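Peer 1: Quick one, structure for this:
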Amino acid sequence: MAFVAGMACALVPVGSHAHAQETGDDQAEQSQTPASEPAPTSLNRLSLDDLIPSDAVNNAEEWAGQSGPGATSPQAEERAEADVDDVSDAAEVQLDSLTDPAISAALDNFEIPQPDQLEPDPQVTAIAEIDAPDLIEFPELEEFKISDELILAFPKDNDRFPERTGFIERFKALSTIETLEGGEGTVPQLAARARADETLLAEMLRTYGYYDGEVVRQLSGGRRGDNGDGSNVDVDPQVRFDVLPGDRYTFGAIDLGQLNEAPDFEMLRDSFGIQTGDPLQSDRIIAKQTDLRLALGEGGYPFAEIDAPSLLIDHDRSEGDLTLPVAPGGKYRIGGIVSADESFLSGKHLSRIARFEGGDIYQASLQADLRRAILATGLVTSVTVAPRELTAPQDGQPGEVALDVEFEEAPLRTIAGAVGYGTEDGVKVEASWEHRNLFPSEGSIRLRGILGTREQLASITFKKNNFRDRDQVLTVDAYASDIETEAVDARTLALRGSFEKISNLLFQKPLSWQVGAEVLYSDERNRVIGGVERERQTFNIFGLFASATIDASDDLLDPSKGFRLTGFLAPEVSRSQGINSFYLRAQADASVYQNVGSTVLAGRVRAATIQGAEFFEVAPSRRLYAGGGGSVRGYGFQGVGPRNDFGEATGGASLVELAIEARIQTGLLDGAVEIVPFIDAGSVALGSTPDFRFIQYGAGVGVRYKTSFGPIRVDVGAPLNPTQFDAPVVVYVSLGQAF
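Peer 2: Modelled structure (predicted):
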């Protein structure tokens, strides 16, 4: 019907026209129209007012609810019916006009040309040829609760992500959600930090070589709940991350720059370790770069350079091509040590300190060790040790370098003083003066004096550090003293010399030893008690001594595991009142340390004896005593053992001590404070064989405050089976653990 009507309109004769002008709702004027032209329909005469009556404006909802196009005014409905009749009549007229012979003849020869076929659009073809995406099977996941606010989920099949355990621990250390505290405002904070943690997880996956991995974040909870006081708070907010690692990439091509030019290429290449086809992990690149740098430094390459690595990821191959620019720089031997100031620390002396000989292959660790040893002298504040080429490598033979040592001198003279009071020492004033390099290199002189209620001392000491070899010390000490202890009143002149191989805070040795000799004159008596004068007795003593320590502990001042064994022997000859006495003083110490969680259990045993003489033939100052902060805590110095009728501690010829303590971490002051309960026991016998007749027990608790130079110790002990001579409580303060 629409096609026929359209044809009729197209065949209107030229010059014909039809128009209508609205004059109102029901009136219109029409121009004269040829008989062959159909009359225009009245549908064209409907106005907006006919379609939407005025009452619809006043009651729009009621008018809109009417159904059908006839929901208008009655007049509009009548006109619409008339229009339908007019359209039907017009259609019949148009059909009749198509039977005109002239028109039919024109249409017989009318042809519509066939359009040319269009060329296919390449873009449309490419889109059509794209295969439908394969749907990835979502693996079964296993949840790991990190905290109340955080859950991680990984594929349950551990083979899909074998690094899961280490990944979780690493994430805990870096997560921003882990540092979030609960309370109001937690939900918006949790949402913000969840986005940061999502980025973190994605970066961590790439670090482990999972470049196609995905992280799905879900934020749940955060419901509004009653706080109990009428206010509302967010409750139970939680974030879950589903970690889908995907396939792990592997190392592709590996370029190590000029490393193949090194004489030790195979050894150096093996130290790097990473091979094509190995699982890709960024951490391993850094670790193996360090291993290669160490191998170069230890293999004789002082001028080796390694630039930053780069990794090119190829997603098509699922591989990463690694480039690590390496310039080995040639292999060298050590030619010697050159000091910046020969008069202060000579090159010859520095060669004694060094742990290498001229001609040895260069090692970076030997260079670093030399620097630490120079700092340990205490004569300098800063040191630099740098290799300098003397001869270049030729014909496959290493070159030669000198180690240039430059330093800044430290103040060499020291004046020190102290004033104090102790239950064992009484009032004491101490002063000293020292020049640490008066006799270069490292020859020092020290003057020391003590004035106190129980001790007076004047001494001069010469010491030569690093004497003839590393960490060997020669010491000569001359002193005069007047000492009054719990058991002894002695006035002594002495000369003592020793030669030792020692441990220090920078270089703790598994074996240290000492040998020496001493000669002394001593005027002694037991202490005056109750106003009863004791007869003084002089002794001329000459002795040799030697000791050795096996140290398998992990720290010199604060051990937490391992053990120590020390043995001491001192053969002596003593002459007093025309009688010569020959005897041997011997002592053995053993201590053991064991970690139990955050607590260190420590135990000590000591045994000593004097063989070859009765105890009364030995000068009181050379006998064996127990009691004190380094012996049996809870008792005064030399307060444990037999006493005579005057209540004097006489000492003895044999000794046994035991001690057990627990060093418990408290977490106070960032773990610097320890609480240490302890129990000690000790016995001194008159004979050279222990008989345990005079055994004393002590117990107490101590506090340790750890510093960079060792723990400060404060112990409070009480005797468990006290005598009339023992105080109820004794306090000890010192540096380092009790043993």
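Peer 1: rest of the way, CA atoms for contacts and neighbours
Peer 2: Noted.
Peer 1: so what's residue 455 up against?
Peer 2: 425, 428, 481, 482, 483, 484 (CA atoms under 8 Å, 6 or more residues apart in numbering).
Peer 1: try it again with 7 Å
Peer 2: 482, 483, 484 (CA atoms under 7 Å, 6 or more residues apart in numbering).
Peer 1: for residue 324, same thing?
Peer 2: Taking CA under 7 Å, 6+ apart, we find residue 324 in contact with 255, 256, 257, 307, 308, 309, 310.
Peer 1: how about the nearest residue to the first one, chain neighbours excluded?
Peer 2: Okay, so that is residue 255. With CA to CA, 6 or more residues apart in numbering as the criterion, residue 255 has its nearest non-adjacent residue at 4.7 Å, and that residue is residue 323.
Peer 1: one more to put side by side:
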Amino acid sequence: MRHPRLASHARRRAGYVTLFVVITVLLPGLPAAFAADPQDYTTTIRPTGNADLDAALKASSDLLSLQKTQAVSPFALTGRIHNDYSRLISALESYGYYAGTITITISDGSHKAATPADGGQDGRDPDLPEWLQALPAGHKAQVSITASTGPLFRIGTVTLNPDKGDGPIHLNPTEVAAFGMKPGAPAQAEAVLTAGAALQTALTEEGYALAHVSTPQAWLRPATHTLDIAYTVHRGPVVNLGAFAFGGLQRTHPAYIARRLTIAPGELYQPSRIERARQDIASTGLFSDVQVNHGDTLAPDGSMPLDFGFHEGKRHSVGAEGGYSTDLGGRAGVTWTHNNLFGNAERLRLTALITGLGGSAEQGLGYDFYADLMKPDFGSRQQNLSARIEGIKQELYSYRQTALLARIGIVRHVNRHWNVSFGGQIEQEQIEQMRATNSYFILSVPLTANYDGTGVDNPITPATHGVRVGASITPSASLTDGTSFFAIMQATVSTYFDLRHLGLSRPGRSVLAFRGTIGNVEGASTFAIPPDQRLYAGGSATVRGFRYQGVGPQFTNTRYAIGGTSMDAGSFEYRQRILQKFGAVGFIDAGQVTADRTPFQGTVRVGAGAGARYYTPIGPVRLDVAVPLNRPAKGDRWELYVGLGETF
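Peer 2: Predicted structure coming up:
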């Protein structure tokens, strides 16, 4: 039925249609001032009271999503309105409302019209295009959508039908729990589809590699407001893994991949274990992409072969390294890395650094050249072999050192939290201190253990909770000018507390961080230990605000640190994220060094300061300024530290 006002309007138009044609013929350049083309409009979807359903309706409506991005003519707007009926009905049905209705009303904006009874135009009216064309230019059409849900339909009967040739379907308790579809549950499309997918996943995890659960058939029962559903299930045989094929390997030995894999032929087929094995191989860093696939048919022996596809990453990489603090000055250099030296993921890294660029604790330029070789899976899968050859020159105020050292060790990952390492090191060095030069040949056997419960895989990523513990003991022997034996023992504990646990901030925005360090040298007195083996404090690793090696005993009337046999230090930080990429830090540190073998002796030095952070994809850029609160007579007044990652 046509709207009366629109019928009268049409009769009036019939009287001047000829004149309009004449005018447009005689004056073709005259614009049509009666209708807007394209037709602007706004869309309002009235809430149903169900937030999830309202979100689904908004996501389904082309009227809403396209109103600002695509201009539309009156006729095209009519088509968009007609299409929205089916799209919105589908959204209702996906939430179990199979008897729902959609009402779309259009008004000219002069008054609020939620329904045709309020004076609006019904979206299904066949005269809607004519009505839209009659809107004067500059008038926005107001589109109002009302969804009436009707009763919620629930699941009626649930049937599992065997595929052709299969026997009756009987689910075990694990499969029943995974399927989860029971009569009486809301007949929501997502739940119905998810149940079938979950059952198929459960079957394949039990070794039924060819299992398949079809898209369910559904029968609507309006009289009872229920939906009967039926799934066709093919279970198939239990399957073991067959032969593995490796494709795309160019420089990597297939034997290494076979040893590294956490699955093997003959084991039960399980997609989750296959995926974990794929991710583990990808984590080696050798490949830019790792894929694993299998066909739909079994091998003649009834096993399921797997095809691994690899795309090897770059073999070589070059990086830059740099940092700055007012005590140690600037350090800058380059690193060259070979990522697969012998085809078994061996990594060779060559680094050259210039150090001591303008530091207050430095007397001149130094260098640090080293070559690192890491061989993964040495002896066992969770064990790596590492070796280093290094040349060092340091022009510190405490001493001048030129050294050549070599070390080799094994790092073993005990579990996801713990790793331990052990090895051996030899060092030949020459040290000048207080105008006296001595040579040392040192043998040492460092043993370390580390625990990380922060859940952070990348050490540069700031931790927000958990505990980190590092402990080491290094038995050593100095064999020049008389043999001295000593053991250096050190331990560091850091912990982090997110203030969200107190309801004071959002997760990860406000964090308290604490660090404690203690060290002790047993077996020899201070001057029987080479200067570089003694314990020192001061700098970013212990007490900020004091220069590197600036805390502890010093030679009389000099800036030269003696070092000690006992050291302890503690730090507290308050870390606050600001907006998305910025942050601020306030901190206070304290520590002491003494020649006594008992910790917590000597003069406590305290420093405090603040810093700024800029968060990048690889980690925060750190800038800290600290001042000593009880500065010694010859100490510095302040220190600046710049680096990547948090201090601890």
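Peer 1: Assess the claim that the residue nearest to residue 255 of structure 1 and residue 256 are in contact.
Peer 2: Yes. Proximity of residue 323 of structure 1 to residue 256 meets the contact threshold set by CA atoms under 7 Å, at 6.2 Å.
Peer 1: Just the ones of the contacts of residue 455 of structure 1 in strands?
Peer 2: Applying DSSP state E to those, the entries found in strands are 482, 483, 484.
Peer 1: now the helices for structure 2?
Peer 2: 4-26, 51-60, 62-66, 74-94, 128-133, 173-179, 189-205, 254-260, 271-282 (DSSP state H).
Peer 1: what's the distance between the second one and the middle of its chain?
Peer 2: What it means is helix 51-60 of structure 2. The chain centroid and the centroid of helix 51-60 of structure 2 are separated by 29 Å under CA atoms, centre = their mean, to the nearest Å.
Peer 1: how close does that helix sit to structure 1?
Peer 2: Here the mean offset of helix 51-60 of structure 2 against structure 1 after fitting is 6.5 Å, by mean CA distance after the TM-score superposition for structure 1.
Peer 1: ok, of the contacts of residue 324 of structure 1, which one's closest to residue 271 of structure 1?
Peer 2: Using CA to CA, residue 256 comes nearest to residue 271 of structure 1 of the contacts of residue 324 of structure 1, at 12.3 Å.
Peer 1: residues in contact with the closest one?
Peer 2: 323, 324, 325, 326.
Peer 1: just residue 254 of structure 2 next, same as before
Peer 2: So residue 254 of structure 2 contacts residue 246 (CA under 7 Å, 6+ apart).
Peer 1: The stretch 351-500 of structure 1: strands as residue ranges?
Peer 2: Along the stretch 351-500 of structure 1, counting by DSSP state E, counting those that start in this stretch, strands occupy 380-391, 399-409, 413-422, 426-439, 443-452, 455-464, 472-484, 488-501.
Peer 1: got TSV for those, with distance to residue 82 of structure 1 too?
Peer 2: Converted to TSV, the strands of the stretch 351-500 of structure 1 look like this (distance: least, CA to CA, whole Å):
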stretch	distance to residue 82 of structure 1
strand 380-391	114
strand 399-409	118
strand 413-422	128
strand 426-439	130
strand 443-452	134
strand 455-464	134
strand 472-484	131
strand 488-501	130
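Peer 1: between those strands, which one is nearest to residue 737 of structure 1?
Peer 2: Of all the strands of the stretch 351-500 of structure 1, strand 413-422 sits nearest to residue 737 of structure 1, with 18.8 Å by CA to CA.
Peer 1: Could you find the counterpart of residue 263 of structure 2 in structure 1?
Peer 2: Residue 263 of structure 2 maps onto residue 356 in structure 1, with residues paired by TM-score structural alignment.
Peer 1: quick one: that match and residue 333 of structure 1, what's the gap?
Peer 2: To residue 333 of structure 1, residue 356 of structure 1 is 11 Å away according to CA to CA, to the nearest Å.
Peer 1: between these two, who's got more neighbours?
Peer 2: Each of residue 356 of structure 1 and residue 333 has its neighbours counted (other CA atoms under 10 Å); residue 333 has more, 25 against 17.
Peer 1: quick one: which of the contacts of residue 256 of structure 1 is most hemmed in?
Peer 2: Neighbour max across those (other CA under 10 Å) = residue 326, 21 neighbours.
Peer 1: Test my guess that that one contacts residue 258.
Peer 2: Yes. The pair residue 326 of structure 1 and residue 258 passes the contact test of CA under 7 Å, sitting 5.6 Å apart.
Peer 1: coming back round to it: quick one: the contacts of residue 324 of structure 1 as JSON lines, columns for distance to residue 643 of structure 1 too.
Peer 2: Listed next are those as JSON lines, based on distance: CA to CA, whole Å:
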{"residue": "255", "distance to residue 643 of structure 1": "82"}
{"residue": "256", "distance to residue 643 of structure 1": "79"}
{"residue": "257", "distance to residue 643 of structure 1": "81"}
{"residue": "307", "distance to residue 643 of structure 1": "75"}
{"residue": "308", "distance to residue 643 of structure 1": "75"}
{"residue": "309", "distance to residue 643 of structure 1": "76"}
{"residue": "310", "distance to residue 643 of structure 1": "79"}
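Peer 1: Would you list the buried entries among those residues?
Peer 2: By neighbour count, with 16 or more other CA atoms under 10 Å, these hold residue 256 as buried.
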